[in-house]
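In: Sequence isn't available, so here's the structure alone:
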C-alpha cells in the first residue's frame, strides 16, 4: 500500500482552533456528486437547502448514513490505497460518529481489527469516528497503523525491532508504556488516541486480536530460523477522511497487504528490519559489492517467503505484479476534476506524530484536564462498557 497524496495543512493545536465553518462550496459539490450516483436519495434541491440552513445556523452539517458510506467508499477508491480485488461499492463502513472519548475510540479500533482480520479472509472496512466541528474537534489516532512493532535503541544506537518506530517507542515509554520484560523484534506498540478533552491516552491492543503469519520459504528449510513474522492486516489509522468539507480525523481503514510492502519495504529495507544481508549470506552470495546484485536476489526470496507463508496460512494477500496492473487501470480511470472530492489525506505533522510520537494535536489546560476527569467519571454507559471490554 502506497501513499499517493501527501499535502501539508495546518492542524488544530487547541480547543478553539477547529475550523470555524464548513466550506459550503465543498458541501454542495459533494451533495451533487452523491445525488448523481444515487437519484433514489430524493430531490437534490431540498437537501441543498437543508444543508445550507444547517451550516448557516451551526457552522457545519451532518452527513446522512448513506452520504457518509458513499463518501468513504469513493475516498478509498480514488486514494490509490484500495488494493486490487477490493469491491469498493460493497465496502463496509462502520458509522461511529457518536464516539469522542478515547477509551471508546480505542475499543472500536480493536473491534475494527477483529472484524477486518476475519480469520484470515481479510474484510475491507472503514470505521468513522466523530468529525471536527466548529467547537468540538474530533479524536485522532497517532499510530500509522493499528499494529506496529516497537524499536528499542541501545546506547550504541543499535535497534532491536523496527527502527522506523524507535522514536515512537521512546515517546510512548515516556508516556507510561511498559515494554515486555523479554524484549523482542516483534513487540506490539500500544495505540495512542488523543482527544481535545482528554489529551493523548495509551491503550494496549489485546494479543488475541492480532493475527500474525510466521514466515517460511517454499524451498529453503533454514529460512524459519530467521524468526520472521508479520501481522495479517494493514489498518491505516492516522489519515483523515474529508467528505464534502467535513473532516473526520479518525477514520481507520484497511484493504489487504501487497507482498512487497512486507518483504521489500519492511524486511529487506536497510531503514527497517534490514534482513536482506543475512538472507544473502545464508544463500552464499557475494555481499562485498552491490554490483553482484545480492540485495536484489535476497529481496526476491524474502518476497517469495511472504507470499508463500500468507497463502499457506490462508490469509488474503496480493503480489506487486497484480497490484501494478490494478494501479495502471486506476490511473487510467481516476477522476481528476474537482478539488473537493472525498479523500483520505495525510499531512506532514500527522506523519511525524506516527513516527516520532510528537507533537500532540491538542494542548490541554489544567481546567480542561479537570473537566475531562469529570467527563470520564460521569461518562456514558457505552464508553464504560467499551473501556472494560478493552481491558485498559
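Out: It's in. Given the structure is predicted, the values throughout are model-derived calculations rather than measurements.

In: Could you use CA atoms for every contact and neighbour count after this?
Out: Fine.

In: Against residue 229, how distant is the residue most central in space within the chain?
Out: The centroid of the chain falls nearest to residue 236 when counting by Cα atoms, centre = their mean (1.5 Å). Using Cα to Cα, to the nearest Å, residue 236 is found at 19 Å from residue 229.

In: one step back: nearest residue to the residue nearest to the centre of the chain other than its sequence neighbours?
Out: Leaving aside its chain neighbours, residue 236 sits nearest to residue 145 (4.5 Å; criterion: Cα to Cα, 6 or more residues apart in numbering).

In: Surely the one you found and residue 232 touch.
Out: No. Using Cα atoms under 8 Å, residue 145 is not in contact with residue 232; the gap is 11.9 Å.

In: next up, a second structure to put side by side with the first:
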C-alpha cells in the first residue's frame, strides 16, 4: 500500500502540475486517493487523469519513434464494461474509429483496471493479425502467430490455411474460460501491395492490414495497472517492408523479389538484399499512399522524432529512448538518431509487456 500511495502521489503531482491545477486541487485529490486506498486497497482515476496518463505513457515509450504526436492520442474510457461481449464490441468500435477510412487516428481503449476481484486479458498480440500454420511443407502465414493460432483452433476457430487469414480476438475475464470473437469482415482495412514500376509485383499477392493495434501490453498509471488497453498509431513503412515481409522468420519474400528483379542471390557482393529491400519498402509506401491509408517513411519519422526531442527539452523534460529500437531497420545511418545517445531509463506512466496468458 505504501508503494501504491507513493506512485499515486508522484503521478497526481506531475499530472496536476502539467494540467495547471491549483495546489489546493492537488491536495484535495491526494486526500481522496489516500482514503480510497485505505478503504479498499486501490483507487480509481478520474477520466481526466486517465487521459493524461495514457498520453504520458506514450510520451515515455522508449522504443517508439512516433512520440511527437503523444498529446493527440484519442483516449476511449471503457472501464465500466463488465462482460466479454461488451468488451469485444468496444474493441470492434476501436478498430472502426482508429481506421477512419484510412486516415488513421492514434487511439487507446482502456478496459477495467486490475483489482483483487477483476482482471481482463486480451490474448492477442495485436487486435488485427494474420494467422500462422505449421505444416509438413513449412509455415503458411505469419510464423510469429503460430502458437496463438493453435490456441484459437483449440477454442473452435476454423483454420483456412491462407497466408493472410485474420485471427479472431480472445478475451479472458478473471479465471473464466477465454472467449473467442471473430472480427466482422468489414472492419479490417487491408492494403494490397503493388510497385510503381514493376507490374509483376502484384502477382506476389502481398497485402497488409492498415492499423497496428497493440493489445498485449499493460498500461501503468500512478500504481494502477490496466491489463487490457489496446492502442495504436500508424505504421512506419519499414515495420512492414523491412521486417514483417522481409525477415527470414516472417514472410521472407526478399529472395522471390530478387529473382524477379534478375539479381544474383548467390553473391552477397551483388547487394541483392539491399536493392530488394529498397524496392519492397518503396512498394509498401506507394501502396498505402495510393489506397489513402496513413503511413510514414522512416526518414520523415526520424525528423519528427527530432522535433519531439526539441519540444521535450524546451518543456524541461529529458528525452529517454532505446536506441536499438529507435533506429530504423533501413538506412539507419542517414538519420540523426543513429548518431545520438539516449538514456534508456523507464519512466512512468508507461506501457509494459506482460507474460502470455496461454
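Out: Looks like it came in fine. No experiment lies behind these values; they were computed from the predicted model shown.

In: follow-up on the earlier one: for the residue nearest to the centre of structure 1, give its distance to residue 180 of structure 1.
Out: Distance from residue 236 of structure 1 to residue 180 of structure 1, by Cα to Cα: 25 Å.

In: How about residue 197 of structure 1?
Out: Relative to residue 180 of structure 1, and taking Cα to Cα, residue 197 of structure 1 is found at 30 Å.

In: Counting neighbours, go ahead and name the busier of those two.
Out: For residue 197 of structure 1 versus residue 180, neighbours defined as other Cα atoms under 10 Å are more numerous around residue 197 (27 against 9).

In: The more buried one falls within a strand, correct?
Out: No. Counting by DSSP: H, G, I helix; E, B strand; the rest coil, residue 197 of structure 1 is not part of a strand but coil.

In: quick one: it from residue 373 of structure 1, how far?
Out: Residue 197 of structure 1 is 9 Å from residue 373 of structure 1, by Cα to Cα.

In: Likewise for residue 207 of structure 1?
Out: From residue 207 of structure 1 to residue 373 of structure 1 the distance is 29 Å (Cα to Cα).

In: Of these two, give the one with the bigger neighbour count.
Out: Per other Cα under 10 Å, whichever of residue 207 of structure 1 and residue 373 has more neighbours is residue 373, with 14 against 8.

In: tell me the contacts of that one?
Out: residue 198 (Cα atoms under 8 Å, 6 or more residues apart in numbering).

In: Which positions in the host helix or strand of it come out as buried?
Out: Element membership for residue 373 of structure 1 (DSSP states H and E) is helix 366-377. Residues 368, 372, 376 are the ones in helix 366-377 of structure 1 that count as buried (16 or more other Cα atoms under 10 Å).

In: With distance to residue 241 of structure 1 as added columns, please give these in CSV.
Out: Output for the buried residues of helix 366-377 of structure 1, formatted as CSV (distance: Cα to Cα, whole Å):
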residue, distance to residue 241 of structure 1
368, 27
372, 26
376, 27
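
In: so stretch 249-268 of structure 2 aligns onto which residues of structure 1?
Out: Alignment of stretch 249-268 of structure 2 against structure 1: residues 271-290, by TM-score structural alignment.

In: name the helices or strands packed onto the lengthiest helix in structure 1?
Out: Ranked by residue count and defined by DSSP state H, the top helix of structure 1 is helix 294-312. Counting contacts by 3 or more Cα pairs under 8 Å, 6 or more residues apart in numbering; DSSP states H and E, helix 294-312 of structure 1 packs against strand 212-214, helix 259-260, helix 276-282, strand 317-318.

In: Buried deepest among the ones you listed, which one?
Out: Looking across those with neighbours counted as mean count of other Cα atoms under 10 Å, the highest average goes to helix 259-260: a mean of 24.

In: okay, and that helix goes to which residues in structure 2?
Out: The aligned range for helix 259-260 of structure 1 is 237-238, by TM-score structural alignment.

In: now the matching stretch, how far from the centre of its chain.
Out: Between the centre of stretch 237-238 of structure 2 and the centre of its chain there are 14 Å (Cα atoms, centre = their mean, to the nearest Å).

In: how big's the offset between it and structure 1?
Out: Its aligned residues in structure 1 lie a mean 0.3 Å from stretch 237-238 of structure 2 after superposition (mean Cα distance after the TM-score superposition for structure 1).

In: which residue lines up with residue 321 of structure 1 in structure 2?
Out: Checking TM-score structural alignment: residue 321 of structure 1 goes with residue 299.

In: Repeat that for residue 28 of structure 1.
Out: Structural alignment (TM-score structural alignment) places residue 28 of structure 1 against residue 9 in structure 2.

In: same question, residue 159 of structure 1
Out: Using TM-score structural alignment, residue 159 of structure 1 lines up with residue 139 in structure 2.

In: pretty sure that match is in a helix, no?
Out: No. Membership of residue 139 of structure 2 in a helix is not supported by three-state DSSP, which gives strand.

In: show me the contacts for it.
Out: Residue 139 of structure 2 neighbours (Cα under 8 Å, 6+ apart): 132-133.

In: any idea how far it is from residue 146 of structure 2?
Out: 9 Å.

In: joint contacts of those two?
Out: Listed as contacting both residue 139 of structure 2 and residue 146 by Cα under 8 Å, 6+ apart are 132-133.

In: related to what we said a few turns ago, between residue 145 and residue 232 of structure 1, which one's more packed in?
Out: Neighbour totals were compared for residue 145 of structure 1 and residue 232, and residue 232 leads with 25 against 20 (other Cα under 10 Å).

In: State the distance from the residue mapped onto that one from structure 2 to residue 105 of structure 2.
Out: Applying TM-score structural alignment, one finds that residue 232 of structure 1 aligns to residue 210 in structure 2. Using Cα to Cα, residue 210 of structure 2 is found at 11 Å from residue 105 of structure 2.

In: Quickly list what's touching both of those two.
Out: When Cα under 8 Å, 6+ apart defines a contact, the residues bordering residue 210 of structure 2 and residue 105 alike are 99, 234.

In: rewinding a little: which of the three states applies to the match of residue 321 of structure 1?
Out: Residue 299 of structure 2 - assigned by three-state DSSP - is helix.

In: buried residues in the stretch of helix or strand residue 312 of structure 2 belongs to?
Out: Using DSSP H and E, residue 312 of structure 2 falls within helix 298-314. Buried residues in helix 298-314 of structure 2, counted by 16+ other Cα under 10 Å: 298-299, 301-306, 308-309.

In: After it, which helix or strand is next? Please name it.
Out: Using DSSP H and E, the helix or strand that follows helix 298-314 of structure 2 towards the C-terminus is helix 323-326.

In: That next one aligns to what range in structure 1?
Out: Using TM-score structural alignment, helix 323-326 of structure 2 pairs with nothing in structure 1.
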